[in-house]
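Chemist: Sequence and predicted structure, then a few things I'm wondering about:
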Amino acid sequence: MTRIYVVAGEASGDVLGARLIAAMRAQAGNIEVAGIGGARMAEQGVASLFPMQELALMGLAEVLPKIVRLRRRLDQAVADIEARRPDIVVTIDSPGFTLRLLRRIAPLGLRRVQYVAPQVWAWRQGRVRHFPGLWDRLLCLLPFEPDFFAPHGLNPVFVGHPVLESGAGAGDAARFRARFDLAETARPLILMPGSRRTETSRLMPVFGATVERLHARFPGLVPVLAAAPALAGELQAEAAGWSRPPLIVTDIADRYDAFAAAAAALTKSGTSTLELALAGVPMAVTYRVNPISAFLVRRLVKVKHAAMINLLAADALVPELLQETCTPDRLAAEIGSLLGNPALAAAQRAGFATALATLAAPGASAPSEAAAARVLELL
């Protein structure tokens, strides 16, 4: 039996891993899968070596206090892979952990695949010189990435972006309104503060104050908080003091139904911008990290935009309010413009379609199918 070891370090990687496993089984028959993942990979039969949430950290200031525990988890993963001797190891995103893991297991002589390219094209481009020898194949989600990595002999392959098979654009607005007993005049506002505690702890207070300001202008506004299941209880408690506590959605189907009903969205930067764009939801993008992390990033960043949809469009298609501009007044002004100006919202939607067209997998394959084929080729 073919044995594959899959490592995901956060919620988005867990989704990618689950789809990849399902696609590999469809193409290769029965395979044995072990590794590290969350609820979605568990549905595919993967009993995680340890809780995936322990790896979901971002930023120097957030990682340093956990460095000893992370080293223990890295040692544990290396030992498990050495004991199992899988045919292929697939690491998904989370480069702070996965690239160290790939380096540690290199002496074992196993085939290795990194799924989701490290975003060194965005900042600290010199790090690319450390990558040769880490993997046999690099699966890229963005169409411009192979041109960056190929000159360094890193075997990049564009497989398309998995957001296109997420179902984010296939939600049912009427079903969402019926489920939560919303009037037709209600205007849902999607709030996406992230899937990490380090993200939500910084953004939730700002989101709450932003909603307070918007209610004065738009009394029919209904905040809808899209929460990672593991954080739903904490976020609900944090939002309990809002004058209009948000509806909480954790299920993917409910989230996409909410997208279909939404008037606008306020989201952290990342893949969520692509999901919202696929659903045609006009948005503003924000983010806030530890000031030390922000200082370091700003000295090293090489791209003009933080939002993925803006990078694809090569333009400021959606407003980005980062760090010191991540304030309730600024966010309320941008969301208010989208709610009050249909032409502005329509312009965003038109730009979304053009940008998303660049993410299609080569040929007629779904992204997960293209990725699975590239992994199985190594057998």
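Modeler: Perfect, I can see it now.
Chemist: use CA for all of it now, contacts and neighbours both
Modeler: Noted.
Chemist: quick one: the helices in the stretch 251-379 of the chain?
Modeler: Remark: helices assigned in the stretch 251-379 of the chain by DSSP state H, counting those that start in this stretch are 252-261, 272-278, 291-300, 308-313, 328-340, 342-356, 367-377.
Chemist: which stretches of the stretch 1-150 of the chain form strands?
Modeler: 2-8, 31-36, 88-92, 111-115, 137-140 (DSSP state E, counting those that start in this stretch).
Chemist: could the ones you listed go into CSV alongside distance to Gly160?
Modeler: Shown next, in CSV, are the strands of the stretch 1-150 of the chain (distance: least, CA to CA, whole Å):
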stretch, distance to Gly160
strand 2-8, 19
strand 31-36, 23
strand 88-92, 15
strand 111-115, 11
strand 137-140, 7
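Chemist: Take this one as well and set it beside the first:
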Amino acid sequence: MKLYIVTGEKSGDLQASILVEKLHVVNNNIKIRAFGGEHLKKTGVEISSEINRTSVMGLTNVLMQINTIRKKINFCKTDILKFNPNAIILVDYPAFNLRIARFAKEHGIQVFYYIAPKVWAWNKSRLNKIKKYIDSLLVIFPFEVDFFKKHNIDAIYVGNPLISHINKFKSNKLYISKKNIIAVLPGSRKQEISKILPIMLSVSSSFKKYQFVIAGISDFGNDFYESFINCDNIKIRYDSTYSLLSE
């Protein structure tokens, strides 16, 4: 069996790597190729293209990078056809992946979606696309099964990767501080981080007894994160979100 996985951004790459580890336990003979990143690469998956520059948010940023995004989508489509998979698994990132879903469906490829678009919270207009292009959703919240069922969409609860995988990292503690730690998770998109991290860190001076630790992404560099730090009880740990949460 041949599977093609599409992530689109760093967080999806991490979640997909956990999924691949589970798939290999069930069937080690599955051939997998992915539009992904370093986490998937570590599982032994063949990577077609790195995803570092794919993820953007906000209309202005999308318009500025529209040609890059189009090239990524077209590359992904071409690579899927060359690989000729039995099925594709799309991971999160609906702005990118719903376009790939439509393409795959038009070419007779079975489509699964892992970590479904949060249409129960916003942008319910995507329900029609999900119903039309997705064969089955692999959801991480139990209530999503009933939500999608009401809209005649097949959904299977597969557990939350954060909860099911966190124990693996408890033996790999970072030992950051003797203080109680407050983990700061500002996201995996640079524009998103720039908007919300200053707000998240604004409370740090009111909690001096705690150690704030930012879950950073090394691709963005130390200077980027340091520019938001306004208090001496804030540290940064890169590419170690699960280890940080196990502290």
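Modeler: The structure has been received and is ready for your questions. Nothing here was measured: the structure is a model prediction, and the numbers come from that model.
Chemist: just to revisit the earlier point, looking at the helices of the stretch 251-379 of structure 1, which is nearest to Phe144 of structure 1?
Modeler: Closest approach to Phe144 of structure 1 among the helices of the stretch 251-379 of structure 1 (CA to CA): helix 308-313, 9.1 Å.
Chemist: now for the closest one, which elements pack on it?
Modeler: With contacts taken as 3 or more CA pairs under 8 Å, 6 or more residues apart in numbering; DSSP states H and E, helix 308-313 of structure 1 sits against helix 272-278, helix 342-356.
Chemist: Which residue range of structure 2 does that helix align onto?
Modeler: Counting by TM-score structural alignment, helix 308-313 of structure 1 pairs with no residue of structure 2.
Chemist: For Arg244 of structure 1, find the nearest of the helices and strands packed on helix 308-313 of structure 1.
Modeler: Closest approach to Arg244 of structure 1 among those (CA to CA): helix 272-278, 23.1 Å.
Chemist: who's in contact with that closest one?
Modeler: Outside of helix 272-278 of structure 1, the residues within contact range by CA atoms under 8 Å, 6 or more residues apart in numbering are 163-164, 166, 168-169, 192, 259, 265, 267, 282-283, 285, 307-309, 349, 352-353, 356.
Chemist: Please enumerate the helices of the stretch 101-250 of structure 1.
Modeler: Ranges of helices in the stretch 101-250 of structure 1, per DSSP H, counting those that start in this stretch, are 145-149, 173-179, 197-217, 232-239.
Chemist: which one of these lies closest to Asp75 of structure 1?
Modeler: helix 197-217 (24.2 Å).
Chemist: follow-up on the earlier one: now the strands of the stretch 1-150 of structure 1 in JSON lines, with distance to Arg104 of structure 1 and mean neighbour count?
Modeler: Output for the strands of the stretch 1-150 of structure 1, formatted as JSON lines (distance: least, CA to CA, whole Å; neighbours: other CA atoms under 10 Å):
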{"stretch": "strand 2-8", "distance to Arg104 of structure 1": "14", "mean neighbour count": "23"}
{"stretch": "strand 31-36", "distance to Arg104 of structure 1": "16", "mean neighbour count": "19"}
{"stretch": "strand 88-92", "distance to Arg104 of structure 1": "12", "mean neighbour count": "25"}
{"stretch": "strand 111-115", "distance to Arg104 of structure 1": "12", "mean neighbour count": "24"}
{"stretch": "strand 137-140", "distance to Arg104 of structure 1": "17", "mean neighbour count": "23"}
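Chemist: Quick one: closest of these to Trp121 of structure 1.
Modeler: Trp121 of structure 1 lies closest, by CA to CA, to one member of the strands of the stretch 1-150 of structure 1: strand 137-140, at 12.2 Å.
Chemist: rewinding a little: the strands of the stretch 1-150 of structure 1: which one's closest to Ala77 of structure 1?
Modeler: When the strands of the stretch 1-150 of structure 1 are compared by CA to CA, strand 31-36 sits nearest Ala77 of structure 1, at 8.2 Å.
Chemist: Which stretch of structure 2 lines up against that closest one?
Modeler: Counting by TM-score structural alignment, strand 31-36 of structure 1 corresponds to 30-35 in structure 2.
Chemist: Same check on stretch 108-122 of structure 1?
Modeler: Using TM-score structural alignment, the residues of structure 2 aligned to stretch 108-122 of structure 1 are 107-121.
Chemist: Quick one: residues in contact with that stretch.
Modeler: By CA under 8 Å, 6+ apart, stretch 107-121 of structure 2 touches 85-94, 101, 104-105, 125-127, 133-140, 147.
Chemist: what's Gly9 of structure 1 in contact with, if anything?
Modeler: 36-37, 52-53, 55-56, 92-94, 97.
Chemist: let's go with 7 Å and repeat that
Modeler: Contact analysis of Gly9 of structure 1 by CA atoms under 7 Å, 6 or more residues apart in numbering lists 37, 52, 55-56, 94.
Chemist: Report the separation between it and Gly167 of structure 1.
Modeler: For Gly9 of structure 1, the distance to Gly167 of structure 1 (CA to CA, to the nearest Å) stands at 22 Å.
Chemist: Repeat that for Asp87 of structure 1.
Modeler: Plainly put, Asp87 of structure 1 is 32 Å away from Gly167 of structure 1 if you go by CA to CA.
Chemist: got it, and Phe180 of structure 1?
Modeler: Counting by CA to CA, the gap from Phe180 of structure 1 to Gly167 of structure 1 is 21 Å.
Chemist: So the two - more neighbours on which side?
Modeler: Gly167 (16 against 9; other CA atoms under 10 Å).
Chemist: how about the nearest residue to that one, chain neighbours excluded?
Modeler: Spatial nearest neighbour of Gly167 of structure 1, excluding adjacent residues (CA to CA, 6 or more residues apart in numbering): Tyr256 at 7.3 Å.
Chemist: what residue of structure 2 takes the place of the one you found?
Modeler: Under TM-score structural alignment, Tyr256 of structure 1 pairs with Leu245 in structure 2.
Chemist: So what's the residue count around its match?
Modeler: 20.
Chemist: I'd like the distance from it to Val45 of structure 2, if you could.
Modeler: As judged by CA to CA, Leu245 of structure 2 and Val45 of structure 2 stand 26 Å apart.
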